[in-house]
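Colleague: Quick one: sequence plus predicted model below, questions after.
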Amino acid sequence: MLNNKTIAFLVAPEGIEQVELTEPWRAVEQAGGTPRLISTEAGEVQAFNHLDKADRFPVDGTTGDVRAADFDGLVLPGGVANPDFLRTVPEAVRFVKEFFESGKPVAAICHAPWTMIEADVVRGRMLTSWPSLRTDLRNAGATWEDKEVVVCTGGPNTLVTSRKPDDLKAFCQAAMDAFSA
């Protein structure tokens, strides 16, 4: 149980893979936590079902107004455009890095590790991702594994990663375990 812990979900204004946002969000709520949607801009974000526009979601806070200290954990949903945009925004990269520096758990799925590469927090860590990120992660000093979920505790925090939407059940369970510890 998350016992009223607050979990940040960091997303770009557009390009989030919807199911990689909504399934972990639901898992946080079902575990007794409070999910908060953080983006680089106020208003709403546009999710996608692969390449097709899906639902819009209201933003709870922006990277310019929040700090990792405001939360108990972080979820980084995937989608190709989502982390590709986030890694170009210094405030978003700073926000991710703060979770690692403060030892708070982070869960990232699919292409989301791109933002962690930019934050320089994957070196020496074991993780997985969408297969096309394998070389990027290895070049950034990570050990990449092809598994549905990888939980890495060999660093300043617990890091939970998964490859794709088909891995969401295992990803959500491992993330809730990390957030409730």
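Modeller: Now that the structure is in, tell me what you want to look at. The structure displayed is predicted, hence computed values, not measured ones.
Colleague: When you work out contacts or count neighbours from here on, use the C-alpha atoms and nothing else.
Modeller: Will do.
Colleague: Kindly provide the distance from the most centrally placed residue in the chain to Pro105.
Modeller: The residue lying closest to the centre of the chain (C-alpha atoms, centre = their mean) is Leu76, at 1.2 Å. Separation of Leu76 from Pro105 (C-alpha to C-alpha, to the nearest Å) stands at 11 Å.
Colleague: do Thr115 as well
Modeller: 15 Å.
Colleague: Next: Gly43.
Modeller: From Gly43 over to Pro105 the distance is 27 Å, taken as C-alpha to C-alpha.
Colleague: so which helix or strand takes in the closest residue to Asp55 other than its chain neighbours?
Modeller: Distance criterion C-alpha to C-alpha, 6 or more residues apart in numbering; nearest residue to Asp55, sequence neighbours excluded, is Ala47 at 5.5 Å. Applying DSSP states H and E as the criterion places Ala47 in strand 44-49.
Colleague: same question, Asp55
Modeller: Remark: Asp55 resides in strand 52-58, with elements defined by DSSP H and E.
Colleague: Put this next to the first one:
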Amino acid sequence: MRIAFLTAPEGVEQVELTDPWQAAVDAGHEPVLVSTAPGEVQAFNHLDKADTFRVDEVVGEASAESFGGLVLPGGVANPDFLRTDDKAVAFVREFFERGRPVAAICHAPWTLIEADVVRGRVLTSWPSLETDLRNAGATWVDEQVKICDHGSNKLVTSRKPDDLKAFCETYLDVFTKEAA
């Protein structure tokens, strides 16, 4: 299965990109780095620059139709940039419209809020997003990982890098079952 990993050109939390990416590879899936611009994305280890990663597809040219699921890594700057990009927001919304599974960790639900897809859902995130999610109509819970199947697709959310093992196992299980 092809899995889209959507990031901004700069600001993605490296471990929240690389751990889920490697888990997808290990499970026999094809991760695809999608960004708002061609070239490379600059990852960060919290506030320090880390590695760069080659962009495979540009969000304005990519379609949810060609992917089995979407992973939204966090970092503060990454989703903050994505939620201001109309094409990125439309790309995220398209996964929900097509009933494809989506996984988001840490601050990534900011992009989900902008796509207007959290209303009526139960999810988790970095704790500072609790009020934003509630104001957008979601129910926020403080759990390591949360699966919400409200609506036509499943949404997997997680809080932080310490939860990555559970996040990776859960999102891959959900994506695989949804593809079957």
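Modeller: Thanks, I have it. Source: prediction; values computed, not measured.
Colleague: After superposing, what score do the chains get?
Modeller: Scored against TM-score structural alignment, normalised by the length of the second structure, the superposed chains reach a TM-score of 0.98; 177 aligned residues with a C-alpha RMSD of 0.4 Å.
Colleague: returning to that earlier point: show the secondary-structure elements that the strand holding Asp55 of the first structure is packed against.
Modeller: The contact analysis (3 or more C-alpha pairs under 8 Å, 6 or more residues apart in numbering; DSSP states H and E) places strand 52-58 of the first structure against strand 44-49.
Colleague: which residues of the first structure fall in helices?
Modeller: 18-30, 81-86, 90-101, 113-118, 134-139, 168-180 (DSSP state H).
Colleague: follow-up on the earlier one: compare neighbour counts for Gly43 and Pro105 of the first structure and give me the winner.
Modeller: Pro105 (25 against 14; other C-alpha atoms under 10 Å).
Colleague: how about that one, what's its match in the second structure?
Modeller: Aligning on TM-score structural alignment places Pro105 of the first structure opposite Pro101 in the second structure.
Colleague: residues in contact with its match?
Modeller: Contact analysis of Pro101 of the second structure by C-alpha atoms under 8 Å, 6 or more residues apart in numbering lists 68-70, 95, 153-156, 174-175, 178.
Colleague: what's the answer for Glu44 of the first structure, then?
Modeller: 13, 56-59.
Colleague: Of the residues you listed, which is the nearest to Trp25 of the first structure?
Modeller: Checking the contacts of Glu44 of the first structure against Trp25 of the first structure with C-alpha to C-alpha, the nearest one is Phe57 at 11.8 Å.
Colleague: what do we get in the second structure for that closest one?
Modeller: So, by TM-score structural alignment, Phe57 of the first structure is matched to Phe53.
Colleague: Its match contacts Pro38, doesn't it?
Modeller: No. In this structure, Phe53 of the second structure is not within contact of Pro38 by C-alpha atoms under 8 Å, at 10.9 Å.
Colleague: which residues does the counterpart of Ala90 of the second structure in the first structure contact?
Modeller: Using TM-score structural alignment as the criterion, Ala90 of the second structure maps onto Arg94 of the first structure. The contact partners of Arg94 of the first structure, by C-alpha under 8 Å, 6+ apart, come to Ala119.
Colleague: Also the one 4 residues further on?
Modeller: Applying C-alpha under 8 Å, 6+ apart to Glu98 of the first structure gives the contacts 67-68.
Colleague: measure stretch 143-150 of the second structure end to end?
Modeller: Its first and final residues considered, stretch 143-150 of the second structure spans 17 Å by C-alpha to C-alpha.
Colleague: Where does that stretch end up in the first structure?
Modeller: Going by TM-score structural alignment: stretch 143-150 of the second structure matches residues 147-154.
Colleague: What residues sit buried inside that stretch?
Modeller: Of the residues in stretch 147-154 of the first structure, 148-151 count as buried by neighbour count, 16 or more other C-alpha atoms under 10 Å.
Colleague: What's Glu44 of the first structure aligned with over in the second structure?
Modeller: That one, Glu44 of the first structure, aligns with Glu40 by TM-score structural alignment.
Colleague: on that earlier part again, got the angle between the strand holding Ala47 of the first structure and strand 52-58?
Modeller: 150 degrees (axes from the mean of the first three to the mean of the last three C-alpha atoms, to 10 degrees).
Colleague: Now for Ala50 of the second structure, how many residues are close by?
Modeller: 16.
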